[in-house]
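Enquirer: the following block contains a protein sequence and its predicted model.
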Amino acid sequence: MTMQNTQFFTRNLLGRDFVVGDIHAQHTAFMLALREVRFDFAKDRVFSVGDLIDRGPQNKLATQLLAQRWFFAVRGNHEQLVLDQFAPERVILRDRAHLTPRESHIKSDGHWFFELTPTEQRWYYRQFKALPYFIEIDSDAGRVGLCHAGVPAEFTDWQTMKAKSVSREIREAVLRNRSANSQNNAISGIGVTVHGHTGFKDIKQVNNSFWIDTFKKSGKITLLELNDLFARARRL
C-alpha cells in the first residue's frame, strides 16, 4: 500500500532481502551481483534506491525490472527527469532554472530518451509514475527506510521528514540533496536508512545511514543484505 508517498513491506518470512545501489542502465552488472550472492528469485527480494536509467546502455532492461515480483524501487532523480517531460511536478532547481525539462534530462545523460518514439517515451512514463519517494521494510533486526538522495540535512527524524514531504521542496531535496557530505547525526524514527545519488568508491556510512551508489567510481554495483546493514550500524 502507499501512504504519504511511502510503500511499506512486511518481513520476508521465506527468504532474504537486499538493497541495491544506483543501477543506471547497467542491467548486466546487476545480474552479476545477484549471481554472486546466489539470489533466489522465488524467495528473495531486492529494494532499489532509484536511478535505474541513464548513463548506461541498458535502459529498457533496467526499467523492466519493475515488472518482476522480487524487485521494488523508490523514485530517483533520473526517473523524475522522465516524468518531468510529461507533467513537471518538481520545483525548478536554482542551477537549472534556465533549462527546459528536455534540456535538463539531456544534461543528465538522458539523450537516449529523446531518440525514442512518443509511444516508447510514454512507456517509461507509465513505469515510473507510481514509484514512491520512500520505502520502508521490516526485518528481523529492525525497520529499513529508503529514499533516493538521503534525508535532507535539516531533519534528524525519518517520520518528521516524511510528514514534511507534502512540500514540493522537500520532495525535491529527497531526490537531489547531498546530505552524505554534511550529515552528522543519527536519524531517529527508523532503524537504518539507505540511499544512492552521491557516488563513492565504497559504501559510505554516517551513523545509521548508508549511501551505496558505487558503480561509477568502482565499476561494481553494491548489493547488501538487510541484516548486514544492521551489523555495520552496530559496529560503530
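Expert: Yep, it's here.

Enquirer: CA atoms for contacts and neighbours, from now on please.
Expert: OK.

Enquirer: so in this protein, which strand runs the longest?
Expert: strand 192-199 (DSSP state E).

Enquirer: next one: it to chain centre, how far?
Expert: 7 Å (Cα atoms, centre = their mean, to the nearest Å).

Enquirer: what packs against that strand?
Expert: For strand 192-199, the packing partners by 3 or more Cα pairs under 8 Å, 6 or more residues apart in numbering; DSSP states H and E come out as strand 142-146, strand 209-213, helix 215-218, helix 226-235.

Enquirer: just name the most buried of those.
Expert: Stretch with highest mean neighbour count among the helices and strands packed on strand 192-199: strand 209-213 (a mean of 26; mean count of other Cα atoms under 10 Å).

Enquirer: so that one versus strand 192-199, what angle?
Expert: 40 degrees (axes from the mean of the first three to the mean of the last three Cα atoms, to 10 degrees).

Enquirer: quick revisit: for M31, find the nearest of the helices and strands packed on strand 192-199.
Expert: Nearest to M31 among the helices and strands packed on strand 192-199 is helix 215-218; the distance by Cα to Cα comes to 13.5 Å.

Enquirer: which residues are in contact with that closest one?
Expert: Identification of contacts with helix 215-218 by Cα atoms under 8 Å, 6 or more residues apart in numbering yields D22, I23, G199, F200, K201, D202, I221, T222.

Enquirer: alright, now check it against this:
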Amino acid sequence: MSMRLTPHRFFATNPVGVDWVCGDLHGEFEALQTALSGAGFNKAADRLFLPGDTIDRGPESRALLEWVLDTDWVYSVIGNHELMFIAGAEDNRNRYKHRGMGGGWAATLDETSYKNLATQCRYQLPLTMTLECESGQLGLVHAQSPFDDWRTVQDTPFSERFAIECTWPWNRAQGKNQTISGITAVVSGHIGTAEIIQRGNQIWIDVLARTGQVPLMPAHRVLERVAQVQRGG
C-alpha cells in the first residue's frame, strides 16, 4: 500500500444536534435515505457516523460513496471493501479481487473517476474514529479493535498491518466477553449477522443484508445499550 491512510480522527461532542450511528450499507443508498427520513434526521444539526463498507453488492455503490464523501455531516471509517477499492487504484490486479467481493460497479468507472474516488477515500476516510458523547466516548472501527486498549488505537501511526487489523479480523466477535479499555464502547460492522452482537463493550451492527433493516440509532442509545447489556439488563 504505497499511500498512507489516516489512522484516526477525533470528533468533539455535537453541541447542536444528535449524532447517529448506522451499520454497513453496501450500496443501499435509497434504504439509508428512507431510514434517515423516518428517524427524523435533521440535516442542519445532526451527524451520521458509519463503520465502513458503504460500497459493493448493493445497487447504488457509486452514488452512496460519492454522497458520503461529499456530505459534510457524514463521516465513515474505511472498511475492507473501501480498502480493496483503493488498492485497485494502485494495482490493476487488485481490481479482480475487488470485483469478486461485489465490486463490479467499479468496472463501470472511467480511469479518472476511479482514481479520483480512491484518492478521496484515502484522504477523507480514517481507519478509526473516536466520537465524544455526553455519556461517554464511542470508538468506531470496521472489523474490530486491533488492540485491547483504545488509547493505543488512537496513538498508533499508519502501517499496512494496522490497516488490515482494523478492517479484516473478527475473532473478538466470536470469543468471550472482553472490554476494550480506554473507551466506553466500540462499534464495528463487517460480519453480516441477523442480529446485533455484543461482547463486553464491543458491538457489531452489520445486520442490513440479513434482515433488510437499516441499523440506524443515536450514538447515546448505543452507549445505553452497551451499558445495559454489561449490567446484565
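Expert: Now that the structure is in, tell me what you want to look at. Source: prediction; values computed, not measured.

Enquirer: picking that back up, let's have the helices and strands packed on strand 192-199 of structure 1 in TSV, adding distance to I190 of structure 1.
Expert: Shown next, in TSV, are those (distance: least, Cα to Cα, whole Å):
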stretch	distance to I190 of structure 1
strand 142-146	6
strand 209-213	10
helix 215-218	27
helix 226-235	12
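
Enquirer: which position in structure 1 pairs with H190 of structure 2?
Expert: Under the alignment by TM-score structural alignment, H190 of structure 2 pairs with H197 in structure 1.

Enquirer: also Q178 of structure 2?
Expert: Using TM-score structural alignment, Q178 of structure 2 pairs with N185 in structure 1.

Enquirer: could you do L131 of structure 2 as well?
Expert: Aligned partner of L131 of structure 2 by TM-score structural alignment: I137.

Enquirer: likewise E28 of structure 2?
Expert: Looking across to structure 1 (by TM-score structural alignment), E28 of structure 2 lines up with Q26.

Enquirer: which residue ranges of structure 2 form helices?
Expert: 29-39, 61-70, 80-90, 93-100, 111-124, 150-155, 160-167, 171-174, 208-211, 219-231 (DSSP state H).

Enquirer: quick one: closest of these to T6 of structure 2.
Expert: Judging the helices of structure 2 by Cα to Cα, what sits closest to T6 of structure 2 is helix 111-124, at 6.8 Å.

Enquirer: contacts for that closest one, please.
Expert: Contacts to helix 111-124 of structure 2, defined as Cα under 8 Å, 6+ apart, come from residues M3, R4, L5, T6, E66, L69, I78, E82, F85, I86, A89, A106.

Enquirer: count the residues that sit near Q144 of structure 2.
Expert: 25 (other Cα atoms under 10 Å).

Enquirer: roughly how far apart are the aligned partner of it in structure 1 and W158 of structure 1?
Expert: Correspondence of Q144 of structure 2 to structure 1, assessed by TM-score structural alignment: G150. Distance of G150 of structure 1 to W158 of structure 1, given as Cα to Cα, to the nearest Å: 10 Å.

Enquirer: for N181 of structure 1, same thing?
Expert: Using Cα to Cα, N181 of structure 1 is found at 18 Å from W158 of structure 1.
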